[in-house]
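[1] okay, predicted coordinates and the sequence, questions at the end:
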Amino acid sequence: MDKAVSRKTPHDRHDTPAPYHTPDERAVQGRLIRDSVPRSSQAGWKPPVSRRDVIEVLEESNAGRLPRLIPIRFGRMSASPFAFFRGAAAVMAADLATTPTSGLRVQACGDAHLMNFGGFATPERNVIFDINDLDETLPAPFEWDLKRLAASAVIAAQHLELPYSDTLRLTRDLVRQYRERMHDYAYMRALDVWYDRIDLQKYQDKSGDPDVMESLRKRISQRIEAERRKTVPEYLYPKLVTEQGRQPRIKDELPLIFHPDADLAPGLESGYAKAIQSYRESLAEHVRVLFDRFHLVDLALKVVGVGSVGTMCGVGLFMASDNDPLFLQVKEARASVLEPYAGKSLYANHGQRVIEGQRIMQAASDVFLGWSRGENERDFYARQLRDMKMSVILEALDAGLLRQYVRMCAHALARAHARSGDAAMIAGYLGSGDTFDDAITEFATEYSSQNRQDYRELIRAIREGRIEAITED
């Protein structure tokens, strides 16, 4: 592993406070890193001779997943190169570890692709835009997140069959937005960085196309209004729950939603009492007062996403009284895909790793965020199933809207990195010209070709019967 990768982040445990340096002095330190890791060295992608077979990596990542769901995972990944990319975080993590690293570490997302950003409600009921999936979060070099985000932009543009010139433009614009936002954060007061957020209801981008911005604002306004109408009792509850029988019960929709047996979920017979108590203890005291009003009524496993398929993810239905439900999404937390290359987590429970990383990176987080360990020795974290959560519909975007969307993602990523990393040093390394922008754009473009080649390997393995895939209607 590159020695630079082992440098600690400001929040690493047991660190002694670093001597004070002004932002300008720290920016100089960042510029000095270019001597050993030139920005141009971040450009391009060439697979190393020792690169592992992609199917082997994917099959290795299936360890511990529910065997009956693995074919669904591969079926979802087989839908397109973009879908494959979403499910192949472990593949890219191994690839990123072979590229030059600046050594400037942040709390990294670990899976910063376009579909892991979106809107959601804060505890104050404002709707913000931020990273919304942090299952792989871990301290790591900042450019790993940025390279994955840029590569996802190229692959998304190819998925939409945009012209090559538009693809290059929006990818370069993404990197430029990250760089310029990082320069802004480098000279902001620390509290201002921490309190900064992207408010969807007030979102503006002065550098964006005015017509595109007007269209985007209308779409956002309509989407927020639609989500506000989807309250849990009136929308989510009847969608997920049947009241036939003595008590409400989550509907089975095989194979995507089903109730586990005692072999699969050892805590079933006790009503998951031990895991719920452990989760409760992870909550802040004032949230416990609220949580204690609710009681578990039912829990079912639910297949979610692409990369998470096969892990033990579920939905818990809690009731405070009639017509007063709370749905918690319970997700299994496994070791981050970055761990073999960036170092082990400081936390004994991977659910806690996810939650602590989420609290560092997000401008605001769900009040019910907490973690636990099941009687099956799997780590879990929990949050509300839906709280005005909004994800982009990629196929509904044209070139202008996709360009604006990737700029929003770059802004959110820069803000998240600035909260944990040294924004001034990162800004100093990035510089004010387009050298870094061009380098990451070149990497992303060339890595998209690698992704397409890996996708073809998956399709070949499915056709040859090496792996089983189930496609859904």
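    Received the coordinates, thanks. This is a predicted model, so every value here is computed, not measured.
[2] make it CA atoms for all contacts and neighbour counts henceforth
    Will do.
[3] identify the single longest helix in this structure, thanks.
    Longest among the helix segments of the chain by residue count, using DSSP state H, is helix 435-463.
[4] return the set of buried residues in it.
    With burial defined by 16 or more other C-alpha atoms under 10 Å, the residues of helix 435-463 counted as buried are 436-452, 454-456, 458-459, 462.
[5] equivalent analysis for stretch 292-311, please.
    Under the neighbour-count rule (16+ other C-alpha under 10 Å), stretch 292-311 has 294-304, 306-311 buried.
[6] in the stretch 301-450 of the chain, which spans are strands?
    Across the stretch 301-450 of the chain, reading from the start of the chain, the strands by DSSP state E, counting those that start in this stretch fall at 314-321, 324-332, 370-373, 379-384.
[7] among these, which is nearest residue 274?
    strand 370-373 (8.7 Å; C-alpha to C-alpha).
[8] how far off centre is that closest one?
    For strand 370-373, the distance from its own C-alpha centre to the chain's C-alpha centre is 19 Å (C-alpha atoms, centre = their mean, to the nearest Å).
[9] show me what it is packed against.
    Contacting strand 370-373 under the criterion 3 or more C-alpha pairs under 8 Å, 6 or more residues apart in numbering; DSSP states H and E are the following elements: helix 273-282, helix 350-361, strand 379-384.
[10] what are the contacting residues of that strand?
    Contact with strand 370-373 is made by 275-276, 278-280, 282-283, 349, 351-352, 355, 379-383, as judged by C-alpha atoms under 8 Å, 6 or more residues apart in numbering.
[11] hmm, 7 Å instead?
    Residues outside strand 370-373 that contact it (C-alpha atoms under 7 Å, 6 or more residues apart in numbering) are 275, 278-279, 282-283, 351-352, 355, 379-383.
[12] give me the buried positions along that strand.
    The neighbour-count check on strand 370-373 (16+ other C-alpha under 10 Å) flags 370-373 as buried.
[13] and which of the residues you listed is nearest residue 23?
    Taking the buried residues of strand 370-373 together and measuring to residue 23 by C-alpha to C-alpha, the closest member is residue 370, at 35.2 Å.
[14] below is structure B, check it against A:
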Amino acid sequence: MTETAHRHLTPQERAALGRAGRTRARRSDHAEFAPAPDRPDPIDVIERQSADRIPELVPIRYGRMLESPFRFFRGAAAIMATDLAATPASGLRAQLCGDAHMLNFRLLASPERHLMFDVNDFDETLPGPWEWDVKRLAVSLVIAGRDSGFSTTERARVVRTTVRSYRKSMGEFARMRTIDVWYSRIDAEELYAAMSARLDTRARRRVSRTLSKARTRDHLQALEKLAGVVDGQLRITADPPLITPLDGLLPGVERKQLEQQLRELVDRYALTLPADRRALLAQYRVVDMARKVVGVGSVGTRCWIILLLGRDDSDPLLLQAKEAPASVLAEFAGASSHVNQGERVVAGQRLMQATSDMFLGWERIEEGLDGRQRDFYIRQLRDWKAIPQAELMTPDVMRLFGRMCGATLARAHARSGDRIAIAAYLGGSDSFDRALVRFAESYADQNERDHRALAAAVRDGRVTAVSEGSA
């Protein structure tokens, strides 16, 4: 029975379906993780991903993943997707983030200029077992806790709090009217109130500074950092290989060809925006563009930053056009219903987020000189964003942060999955919470083994890694 069909059953019937999921996977079954006997070599997995990436940027990706087990985990979504496919599942599905580690929960601006807390990165989004997102979130917290020297007990408290928040929030959404689930959101003031009541004075000040700083991280601040005046004209500042304007990438004729392709990308992507946003975008003109290296797992995929100006040089708009390959979940959860992978990302983001970037859209173009068509999604480069700093969190702060992440992920899943069935599966006991504590620790051990395998591959010359300092 499809998820849509579930919604036409009575609440009692949907709850019964959720409880029936315990026959497929008991809640305690989620505690177990052991690598499959035929588990692929993790280096082979990430090397396959790298095959279609920009060759000179791939060593930067490996260099970033080498820095720590946590940085490795951020770039290893494909490895974990392989492992999650072999874990127990209730049979209930929702739209997944696909890469729900803790740093993909952050402060964002709504089009109405409210500061919100939400899921951010949707490169891997796809419908799939809701458990996969919760497990990736729990593991990320354990790995971050280990990096910060938290004890086993402290890490367990963080994970239990996070998963309990997901479970209890899903129960609350199960009791809500459908429209109220879609209205639900966590704004900055609610976040501050929830955290400050449980924090000491020093921690409250840090949270308050983070909220204030987020409001300054807009396109004007990004422009200050990324652009300057060259021969009287505003241009993106080169910082190769991390930021490389077109002039530094290709000779004249080839550069002109790529520039034209990217201009066409902006023009054609506008058709995927609502009419009012198309009218807004039409008031800007493209003045410069550059290749940018982003993230950890995304390094090597094509990513362009495009500088547009409105009225004058003090009226900038910075767009990011990011390549969208197929989701790493597709092999295990099923291919996307969207032919364009950029549309897959945009549709998943709009479905999971309470409110999305007003310039979010997609397009497919023949990008580059190899004649290949590639899918992209486009959004603002920066708009009131603040990324959590795991290394600065105390155990209590990380526990409260996990609580907000759990509630946010439950809300995101409740919009697309059968919230009544998922809530019934989870039930009122802490069986699932305790199971994920064990799973997260076991998988963090595996992540450390995979991290060591990458280090060995670099030492043996199997792959090449470049540190940021030498990039």
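    The structure has been received and is ready for your questions. Remember, predicted model here, so these are calculated numbers, not experimental data.
[15] what TM-score comes out when they're superposed?
    A TM-score of 0.93 describes the superposed chains when it is computed by TM-score structural alignment, normalised by the length of structure 2; 459 aligned residues with a C-alpha RMSD of 1.9 Å.
[16] ok, back up a step: narrow the contacts of strand 370-373 of structure 1 to those that are buried.
    In terms of neighbour count (16+ other C-alpha under 10 Å), the buried residues within the contacts of strand 370-373 of structure 1 are 275, 279, 282-283, 351-352, 355, 379-383.
[17] which one of those residues is nearest residue 145 of structure 1?
    Ranking those by separation from residue 145 of structure 1, with C-alpha to C-alpha as the measure, puts residue 355 on top at 18.2 Å.
[18] excluding chain neighbours, give the residue nearest to the alignment partner in structure 2 of the closest one in space.
    Structural alignment places residue 355 of structure 1 opposite residue 346 in structure 2 (criterion: TM-score structural alignment). The shortest distance from residue 346 of structure 2 to any residue that is not its chain neighbour, by C-alpha to C-alpha, 6 or more residues apart in numbering, is 6.3 Å, and that residue is residue 361.
[19] do the same with residue 405 of structure 2
    Counting by C-alpha to C-alpha, 6+ apart, the nearest residue to residue 405 of structure 2 once its immediate chain neighbours are dropped is residue 105, at 6.5 Å.
[20] do you know how far residue 74 of structure 2 is from residue 447 of structure 2?
    Going from residue 74 of structure 2 to residue 447 of structure 2 by C-alpha to C-alpha, to the nearest Å gives 10 Å.
[21] residues touching residue 383 of structure 1, list them.
    The contact partners of residue 383 of structure 1, by C-alpha under 7 Å, 6+ apart, come to 328-330, 366, 368-370.
[22] those residues into a markdown table, with extra columns for distance to residue 164 of structure 1?
    Supplementary listing: those in a markdown table, determined by distance: C-alpha to C-alpha, whole Å:
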| residue | distance to residue 164 of structure 1 |
| --- | --- |
| 328 | 42 |
| 329 | 40 |
| 330 | 41 |
| 366 | 39 |
| 368 | 44 |
| 369 | 42 |
| 370 | 44 |
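[23] farthest-apart pair in those, please.
    Distances among the contacts of residue 383 of structure 1 were taken as C-alpha to C-alpha; the most separated pair is 330 and 366, at 13.3 Å.
[24] the more surrounded of the two?
    Using other C-alpha atoms under 10 Å, the more surrounded residue of residue 330 of structure 1 and residue 366 is residue 330, with 24 against 17.
[25] pretty sure that one sits against residue 385.
    No: when contacts are counted by C-alpha atoms under 7 Å, residue 330 of structure 1 is not listed as touching residue 385 (8.4 Å).
[26] aligned to residue 112 of structure 2, what sits in structure 1?
    With TM-score structural alignment as the matching criterion, the partner of residue 112 of structure 2 in structure 1 is residue 124.
[27] typed the wrong thing, it's residue 180 of structure 2
    When the structures are aligned by TM-score structural alignment, the residue of structure 1 matched to residue 180 of structure 2 is residue 192.
[28] with residue 38 of structure 2 instead?
    Aligned counterpart of residue 38 of structure 2 in structure 1: residue 50 (TM-score structural alignment).
[29] where's that match relative to residue 77 of structure 1, distance?
    Distance from residue 50 of structure 1 to residue 77 of structure 1, by C-alpha to C-alpha: 24 Å.
[30] same check, this time on residue 118 of structure 1
    Residue 118 of structure 1 is 21 Å from residue 77 of structure 1, by C-alpha to C-alpha.
[31] then residue 138 of structure 1?
    When distances are taken as C-alpha to C-alpha, residue 138 of structure 1 and residue 77 of structure 1 turn out to be 24 Å apart.
[32] can you tell me the distance between the two ends of stretch 118-134 of structure 1?
    One end of stretch 118-134 of structure 1 to the other measures 12 Å (C-alpha to C-alpha).
[33] which residues are contacting it?
    With C-alpha under 7 Å, 6+ apart as the test, stretch 118-134 of structure 1 has contacts from 109, 116-117, 197-201, 354, 358, 362, 364-367, 387-392, 412.
[34] over to stretch 142-152 of structure 2?
    Stretch 142-152 of structure 2 has contacts (C-alpha under 7 Å, 6+ apart) with 70, 155, 390-391, 395, 440-441, 444.
[35] how near is residue 426 of structure 1 to residue 434 of structure 1?
    Applying C-alpha to C-alpha, the value for residue 426 of structure 1 to residue 434 of structure 1 is 15 Å.
[36] could you do residue 94 of structure 1 as well?
    As judged by C-alpha to C-alpha, residue 94 of structure 1 and residue 434 of structure 1 stand 27 Å apart.
[37] those two: which is more packed in?
    The residue with more neighbours, out of residue 94 of structure 1 and residue 434 and counting by other C-alpha under 10 Å, is residue 94; that gives 17 against 13.
[38] what about the counterpart of that one in structure 2, which helix or strand?
    With TM-score structural alignment as the criterion, residue 94 of structure 1 lines up with residue 82 in structure 2. Taking DSSP states H and E as the definition, one finds residue 82 of structure 2 inside helix 77-84.
[39] give me the mean deviation of that helix from structure 1.
    Aligned to structure 1 and superposed, helix 77-84 of structure 2 gives a mean residue distance of 0.3 Å (mean C-alpha distance after the TM-score superposition for structure 1).
[40] angle of that helix against helix 431-459?
    With axes from the mean of the first three to the mean of the last three C-alpha atoms, to 10 degrees as the basis, helix 77-84 of structure 2 and helix 431-459 are set at 130 degrees to each other.
[41] could you say what helices and strands helix 77-84 of structure 2 packs with?
    helix 42-50 (3 or more C-alpha pairs under 7 Å, 6 or more residues apart in numbering; DSSP states H and E).
[42] next, the mean deviation of the helix it packs on compared to structure 1.
    After superposition onto structure 1, the average distance of helix 42-50 of structure 2 to its aligned residues comes to 0.7 Å, using mean C-alpha distance after the TM-score superposition for structure 1.
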